[in-house]
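# Need a 3D model of the following:
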Amino acid sequence: MAPNLIKACLFGLASGSCVLAKPTTAGCPGLTVSHEGTPAGTFKNISGIQIYHTHPPRSAKPGKINTAILYVTDIFGAADLQNKLLADSIARANYAVIMPDLFSGNPVPANALSDPTFNFPAWLARHPVSESDNAIATTIAYMRNELGVQKIGAAGYCWGGKYVPRFLAAGQGIDVGFIAHPSNLATDEIMGIKGPISIAAGDLDDAFNATSRRTAEDILFSKNTTYQTSLYAGAPHGFGTRVDLSNTRQKFAKEAAFLQAVTWFDAWL
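Modelled structure (predicted):
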């Protein structure tokens, strides 16, 4: 996307001329977020992992050749409607998007947060770091070796916000990263980041609170990393993928974080 178009879209967010949620957005082609609808992509079994593939529409302008986005999901997984719709939204911004199932068909159920009987510690025990590491490493190898992708951007949400930094370390396969409201992101994982990283945070997120944000920024600054952080008012944990659409602050935060991710990839991939 041309820099003047990016500036026009950013200005439009404030002026009201570029509203992300509408199906067509004059002056901002492709920069729309789907909150509902039918997913456009398909799943393929790659080395025993179900991987969702979604591509730019045929009417879109040509994207960057041999460039794609690895979408690393939250705990609700690749089969979740909101994750598929957000992956499709990124695809409409002229990126092929590849989203693996990190949990071997056993993500957290969509209603788990409102179900007091759901045993989250037991679920966590069944899904160690090594499981997601393996799914992501397999997907990166597939993107490089079979799809011919030369530059990989990665978008990680919640659970995925821990793993994008892990694979943004030197030699791990990701070139550019974006994360929103990361969970369990460790100091050594931030220290290991080598490529450009953009972080979307919410001021109501206890999982990535003010102390965590400051720690991440201090580390990235000390390492002279290319980074960006954006803080959204009234945004709870999970705002990058699922929000109360009747809440203006939350709706804006989700849509603005999407724009943050796309413009970051446009600049650095």
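
# can we go C-alpha only for contacts and neighbour counts from here?
Will do.

# Okay, strands next: where are they in the stretch 101-250 of the chain?
151-157, 176-180, 197-204, 227-236 (DSSP state E, counting those that start in this stretch).

# looking at the ones you listed, which is buried most?
Mean neighbour count (mean count of other Cα atoms under 10 Å) peaks for strand 176-180 among those, with a mean of 29.

# Now do L5: how many residues are near it, please.
Number of residues near L5 (other Cα atoms under 10 Å) recorded here: 13.

# That one sits in which helix or strand?
Element membership for L5 (DSSP states H and E) is helix 3-15.

# Next, the buried residues of that helix.
Buried residues in helix 3-15, counted by 16 or more other Cα atoms under 10 Å: I6, A8, C9, L10, G12, L13.

# Name the nearest of those relative to A267.
I6 (9.9 Å; Cα to Cα).

# Distance of that closest one relative to T263?
Counting by Cα to Cα, to the nearest Å, the gap from I6 to T263 is 7 Å.

# N184 is in contact with K162, correct?
Yes - with contact defined as Cα atoms under 8 Å, K162 counts as touching N184 (6.4 Å).

# Of those two, which one has the most company?
Set side by side, K162 and N184 show more neighbours around K162, with 23 against 15, by other Cα under 10 Å.

# Could you report the neighbour count for I90?
If we define neighbours as other Cα under 10 Å, then I90 has 28 of them.

# In which helix or strand does it reside?
helix 81-92.

# Strand 151-157 and that helix, what's the angle between them?
Helix 81-92 and strand 151-157 are oriented at 150 degrees to each other (axes from the mean of the first three to the mean of the last three Cα atoms, to 10 degrees).

# want to put them side by side, so please do this one too:
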Amino acid sequence: MSGPQCCSSPPTLDAASGAGHVENLAGFNTYVSGSLQSKLAVLLVSDVFGYEAPNLRKLADKVAAAGFYVVVPDFFYGDPYFSDKPDRPLTAWIKDHEPVKGFEDAKPIIDALKSKGVSSIGAAGFCWGAKVVVELSKVALIQAVVMLHPSFVTVDDIKGLKVPIAILGAEIDKMSPPELVEQFGEILKANEVDSFVKIFPKCSHGWTVRYDANDPTAAACANEAHKDMLDWFTKYAK
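Here you go, the predicted model:
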């Protein structure tokens, strides 16, 4: 996951953004939006810029408005990646924040949700977070998964999936180029896993959470992906 594309268009982090609130969940600072009364939850796992990204929190609020209890944990322990720090390149930051650690950290989050009466959980991962949710799906800890402009995810990962998955990729993406995303889709078909694979034309890696809200075209592309994600959870996380 090295390279500039993964870190292009970094968000301005804002701890006060969003209509929800931050609370402690299983020992993690977690942005929470929505009501537990629905008994349906969605776990959003961020890209390298972390859980304070305003567009990510707006998306959490949007999913919550559709009837889900949404949680966005800080799996970076207050240490998101900052691309303007040349003394700590992404490769060094990743060594401190391997996705496999995110997978292990997600387990107590899921346990905490179930202890609150949640009966079904969907999980979406963005870039770094995609690897986390794929690992969760291999052991069927969740009911549905969505990957958006994934990084780190391999063909072998896809072969191990056990739950319905939607993969939303970008036409302009060195991290998961269209041909790799299409290969993922062929594997899922052969393994008879319910799946939805879509390549967004003219979009770049990170477009679903790092878009400029003042750019109508960029916002429309992001909203289309958000709708696809929400439709998937509505269908399978129930």
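
# Now do the residue with the largest distance to the centre of the first structure against L5 of the first structure, distance only.
Here the centre of the first structure is the reference, and by Cα atoms, centre = their mean the most remote residue is T117, at 28.9 Å. The gap separating T117 of the first structure from L5 of the first structure is 49 Å, by Cα to Cα.

# after superposition, how close is the lengthiest helix in the second structure to the first structure?
Using DSSP state H to define each element, the second structure has its longest helix at helix 216-236. For helix 216-236 of the second structure, the mean deviation from the first structure after alignment is 1.4 Å (mean Cα distance after the TM-score superposition for the first structure).

# follow-up on the earlier one: pull up the aligned stretch in the second structure for the very next helix or strand once past the helix holding I90 of the first structure.
Once the chain leaves helix 81-92 of the first structure, the next helix or strand it forms, by DSSP H and E, is strand 96-100. Per the alignment by TM-score structural alignment, strand 96-100 of the first structure matches residues 69-73 in the second structure.

# Need the residues that contact the matching stretch.
With contact meaning Cα atoms under 8 Å, 6 or more residues apart in numbering, stretch 69-73 of the second structure is reached by 25, 28-36, 38-46, 51, 57, 60-61, 63-64.

# how big's the offset between it and the first structure?
Looks like 0.8 Å for stretch 69-73 of the second structure (mean Cα distance after the TM-score superposition for the first structure).

# residues near the aligned partner of G160 of the first structure in the second structure, how many?
If you follow G160 of the first structure across to the second structure using TM-score structural alignment, you land on G129. Neighbour count of G129 of the second structure, defined by other Cα under 10 Å: 28.

# where's the most centrally placed residue in the second structure relative to K174 of the second structure, distance?
Nearest residue to the geometric centre of the second structure (Cα atoms, centre = their mean): G125, 1.9 Å. Distance, G125 of the second structure to K174 of the second structure, by Cα to Cα: 17 Å.

# can you check A222 of the second structure too?
Here the distance between A222 of the second structure and K174 of the second structure works out to 19 Å (Cα to Cα).

# element containing K44 of the first structure?
Going by DSSP H and E, K44 of the first structure is in strand 42-46.

# tell me which residues of the longest helix of the second structure are tucked away?
For helix 216-236 of the second structure, the neighbour count (16+ other Cα under 10 Å) marks 218-219, 221-222, 225-226, 228-230, 232-234, 236 as buried.

# Output the contacting helices and strands for it.
strand 120-126, strand 144-148, strand 165-172 (3 or more Cα pairs under 8 Å, 6 or more residues apart in numbering; DSSP states H and E).

# got CSV for those, with distance to T91 of the second structure too?
Listed next are those as CSV, based on distance: least, Cα to Cα, whole Å:
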stretch, distance to T91 of the second structure
strand 120-126, 18
strand 144-148, 21
strand 165-172, 22
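
# For P150 of the second structure, which non-adjacent residue is closest in space?
Excluding its sequence neighbours, the residue lying closest to P150 of the second structure (Cα to Cα, 6 or more residues apart in numbering) is C127, at 4.2 Å.

# Now do the same contact list for that neighbour.
Shown in contact with C127 of the second structure (Cα under 8 Å, 6+ apart): C6, S46, D47, V48, M147, L148, H149, P150, S151, G206.

# Would you reformat the residues you listed as TSV and include distance to F103 of the second structure?
Listed next are the contacts of C127 of the second structure as TSV, based on distance: Cα to Cα, whole Å:
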residue	distance to F103 of the second structure
C6	20
S46	12
D47	14
V48	14
M147	14
L148	17
H149	18
P150	15
S151	14
G206	21
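
# Most neighbours among the residues you listed, which one?
Compared across the contacts of C127 of the second structure, H149 has the highest neighbour count, 33 neighbours, by other Cα under 10 Å.

# Tell me the residue in the first structure aligned with it.
Residue pairing (TM-score structural alignment): H149 of the second structure is matched to H181 of the first structure.

# go on, D96 of the second structure?
Applying TM-score structural alignment, one finds that D96 of the second structure aligns to R126 in the first structure.

# What spatial separation is found between its match and N106 of the first structure?
To N106 of the first structure, R126 of the first structure is 9 Å away according to Cα to Cα.

# Mind checking which of these two has more residues around it?
The neighbour comparison of R126 of the first structure against N106 (other Cα under 10 Å) goes to N106, with 15 against 11.

# How much space separates the more buried one from A79 of the first structure?
For N106 of the first structure, the distance to A79 of the first structure - Cα to Cα - is 10 Å.

# just checking, L40 of the second structure touches V118?
Yes - assessed by Cα under 8 Å, L40 of the second structure is found in contact with V118 at 5.7 Å.

# So if I had to pick from those two, which one is more boxed in?
L40 (24 against 18).

# Reformat the buried residues of helix 216-236 of the second structure as a markdown table; add distance to L136 of the second structure.
A markdown table is the format used below for the buried residues of helix 216-236 of the second structure (distance: Cα to Cα, whole Å):
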| residue | distance to L136 of the second structure |
| --- | --- |
| A218 | 30 |
| A219 | 29 |
| C221 | 27 |
| A222 | 25 |
| A225 | 22 |
| H226 | 21 |
| D228 | 20 |
| M229 | 17 |
| L230 | 19 |
| W232 | 17 |
| F233 | 15 |
| T234 | 19 |
| Y236 | 15 |
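
# before we move on, back to that, residues contacting the match of G160 of the first structure?
Applying Cα under 8 Å, 6+ apart to G129 of the second structure gives the contacts V45, S46, D47, P99, G102, P150.

# For those, which ones persist in the first structure?
Cross-checking the contacts of G129 of the second structure against the first structure gives V45, S46, D47, P150 as conserved contacts, using both residues aligned by TM-score structural alignment, their matches' Cα atoms under 8 Å.
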